[in-house]
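Asks: My questions concern the predicted model and sequence given below.
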Amino acid sequence: MAKRVIWIVLDSAGIGEEPDADKFGDVGSDTFGHILETYPDAKFDNLTKLGLRAIENTSFYDAATKQDVIGVYGKAQELSNGKDTTTGHWEMIGIHTKHAFPTYPNGFPQEIIDAFIEQTGCGAIYGNKVASGIPIIAEYGEEHMKTGYPIVYTSADSVFQIAASEEKVGLPRLYEMCEIARKILVGEHGVGRVIARPFVRKGDGFERTSNRRDYALEPSEHNVLVHLADAGVRVCGVGKISDIFHGSGICASVHTTGNTDGMQKTLDYMQTEPAGLIFTNLVDFDMKYGHRRDTLGYKNALEEFDAWLPKLYAQMTDEDILIVDADHGCDPTFKGTDHTREYIPILMYGKGLKQGTDLGTRPTFADIGKTVEEYLLGSCVDDEKAIGKSFLQDIM
């Protein structure tokens, strides 16, 4: 029977501050821990059976749960210099980001804005400052509806975000502006992502839609996805996976409208893709709840995912391996609205795995990708520029 991996990233579901959290202003952050502290009766039964609460040196560790664990569990520390989506996902597939992507706490330099206005022909922009998406659209939305000038903003992350109305500007034009911005933002101004942030009018205000698109830098070719593609292994991306990797190594991709849709499209791929890698990002945890500091919403979304897991198990074959992890933290109880520098969980399930195996603390997210590579290819590609060490032999 063909080998297959279903790899699901719970975007921002970190499990506690990393040793260098002080360098990022994140001492005290603990996404999963603080959600459980706020809502101790949260129903994470299936995640607990996978080994979530058996992960040692976490605030929610419960030794009594180990006896019922059906999966493999552990955690990983980020080696790269960052705490954003691009850095986290890239490290998972073997890319070490030694120098952090540039950020712009005072807005983008005028030469970047001038080049953007000239090359897009948009006439002018609103914003050019650090802001949260909902407030800045509320601030400039009415004027934007009159002029059509795009709203440009950034955050503590390395992002150039462009907000525009789907009715006034239209999605094709918004995406075109993002593609132009991506070509401008290279070299010293090579931000991790350019993000399209479309919105529509709703009542007296505005509401963002699910038609977001991310335009990442092109990653190094020295990574697990390319190794799989070179070997003829199919990699199918769900959600913003293809965007994050600039399509590198991805042979099929589908965008989603949110977590629920992402979970369904993962099941859909399991019906049509009997082998290879199904790689899913569930963005709502980060975008809708972490950044907006909605602890209840975050808890509810995790409970929804937890309740969905048995549906996924039911479609798994004897050769399938499930991986559930995260890419960084975004503690909804923490200060500000930024990502947080946290360990990520590693939870795995499969009939061929050693039930109850404790992976301990892995030194890099890349160990996960290397394990996927060894499982699907039979061995790891000899690539000195890609980081990570497989732990497959420890868990089979």
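Replies: Cool, got the structure. Numbers count the residues shown, from 1 in each chain.

Asks: Please make it C-alpha for all contacts and neighbour counts, starting now.
Replies: OK.

Asks: which stretches of the stretch 1-150 of the chain form strands?
Replies: Per DSSP state E, counting those that start in this stretch, the stretch 1-150 of the chain carries strands over the ranges 4-10, 72-76, 126-130.

Asks: take a look at this one as well, against the first:
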Amino acid sequence: MNRIIWIVIDSVGVGALPDAKAFGDEGVNTLGHIVKEFNDIKIPNMVKLGLGNIDGIDYIKNVDSPIGSFGRCNEVSQGKDTTTGHWEMTGLLVDTPFKTFENGFPKEIIDEFERRTGRKVVANKPASGTAILDEFGEHQMKTGDVIVYTSADSVFQIAAHEDIIPLEELYDMCKIAREIMMGEYAVARVIARPYVGPCKGQFERTSNRRDYSLNP
């Protein structure tokens, strides 16, 4: 075998893991909730592969002769970050969870980022990616500051309006943040979060997102 096509559908889970409580994820079941909400979802190829034949998935029909292998896994690595899951699937276990910043990033990190990018930072807190645009998007457009925020995952996210800060500058800022967020401050990913729109309530994130992950 000299070629493998590997498709990862991030965050489409089929139930909580035993340590779900540690991450505030008790009762999660993304696929089950989608089926319950929309009822008639059309995923014929995944059904043929055996998705509905996995133990516990009683909300999708099973097939008599699945054409693929199927199963449900418990993660061994510590943490819940996307990068952690990707690494484990390729055989690299993470013994120590990637660092998260529940109260935003330390002053010395933000000061260094501002010094090296020449841009001021606003927000600097955990937030929803859409809510943070409603809160700071108009300010960002008026001032040219950048919105820096995080989440429950180990991420340093930078949001900027595409008409105010060119994409290449945003990407360069992410590369700078990637260099800063190493060592004791290492995060799994730095993420460029460009958006468009005229005003609060009409901002939309674009497909020009780019992730800068730690090398395994």
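Replies: Sure, I can see it. All values derive from a computational prediction rather than experimental measurement.

Asks: biggest strand in the first structure, by residue count?
Replies: Taking DSSP state E as the assignment, the strand of the first structure that covers the most residues is strand 193-202.

Asks: So which residues of the second structure form helices?
Replies: Under the criterion DSSP state H, the second structure contains helices at 30-38, 44-49, 82-89, 107-117, 131-143, 167-180.

Asks: Tell me which residue lies farthest from the centre of the second structure.
Replies: Asp64 (35.6 Å; C-alpha atoms, centre = their mean).

Asks: What helices and strands are in contact with the longest helix seen in the first structure?
Replies: What stands out as the longest helix in the first structure, according to DSSP H, is helix 295-315. Judged by 3 or more C-alpha pairs under 8 Å, 6 or more residues apart in numbering; DSSP states H and E, the packing partners of helix 295-315 of the first structure are helix 31-38, helix 45-50, helix 259-272.

Asks: circling back to that earlier point, please produce CSV containing the helices of the second structure, extended by mean neighbour count.
Replies: Putting the helices of the second structure into CSV (neighbours: other C-alpha atoms under 10 Å) gives the following:
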stretch, mean neighbour count
helix 30-38, 14
helix 44-49, 14
helix 82-89, 17
helix 107-117, 14
helix 131-143, 17
helix 167-180, 18
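
Asks: closest one to His161 of the second structure among the ones you listed?
Replies: Of all the helices of the second structure, helix 131-143 sits nearest to His161 of the second structure, with 6.6 Å by C-alpha to C-alpha.

Asks: Show me what that closest one is in contact with.
Replies: Identification of contacts with helix 131-143 of the second structure by C-alpha atoms under 8 Å, 6 or more residues apart in numbering yields Val122, Ala123, Asp145, Val146, Ile147, Ala160, His161, Ile164, Cys199, Lys200, Gly201, Phe203.

Asks: want to throw the residues you listed into CSV with distance to Glu88 of the second structure?
Replies: Output for those, formatted as CSV (distance: C-alpha to C-alpha, whole Å):
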residue, distance to Glu88 of the second structure
Val122, 34
Ala123, 32
Asp145, 37
Val146, 33
Ile147, 31
Ala160, 32
His161, 35
Ile164, 39
Cys199, 41
Lys200, 39
Gly201, 38
Phe203, 35
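
Asks: Going by neighbour count, which of these are buried?
Replies: Val122, Ala123, Asp145, Val146, Ile147, Ala160, His161, Phe203 (16 or more other C-alpha atoms under 10 Å).

Asks: Aligned to the second one, what sits in the first structure?
Replies: Meaning Ala123 of the second structure. In the first structure, the residue paired with Ala123 of the second structure is Gly127, using TM-score structural alignment.

Asks: and its match, how far is that from Asp114 of the first structure?
Replies: 14 Å (C-alpha to C-alpha, to the nearest Å).

Asks: same question, Asp214 of the first structure
Replies: Taken as C-alpha to C-alpha, the span from Asp214 of the first structure to Asp114 of the first structure is 22 Å.

Asks: again with Leu322 of the first structure
Replies: Leu322 of the first structure is 47 Å from Asp114 of the first structure, by C-alpha to C-alpha.

Asks: Please give the number of neighbouring residues around the residue lying closest to Phe23 of the second structure once chain neighbours are set aside.
Replies: Excluding its sequence neighbours, the residue lying closest to Phe23 of the second structure (C-alpha to C-alpha, 6 or more residues apart in numbering) is Lys80, at 7.7 Å. Using other C-alpha atoms under 10 Å, Lys80 of the second structure has 18 other residues around it.

Asks: residues contacting Lys80 of the second structure?
Replies: So Lys80 of the second structure contacts Phe23, Pro97, Asp153 (C-alpha under 8 Å, 6+ apart).

Asks: same thing with Arg72 of the second structure?
Replies: Per C-alpha under 8 Å, 6+ apart, neighbours of Arg72 of the second structure: Ile54, Asp55.
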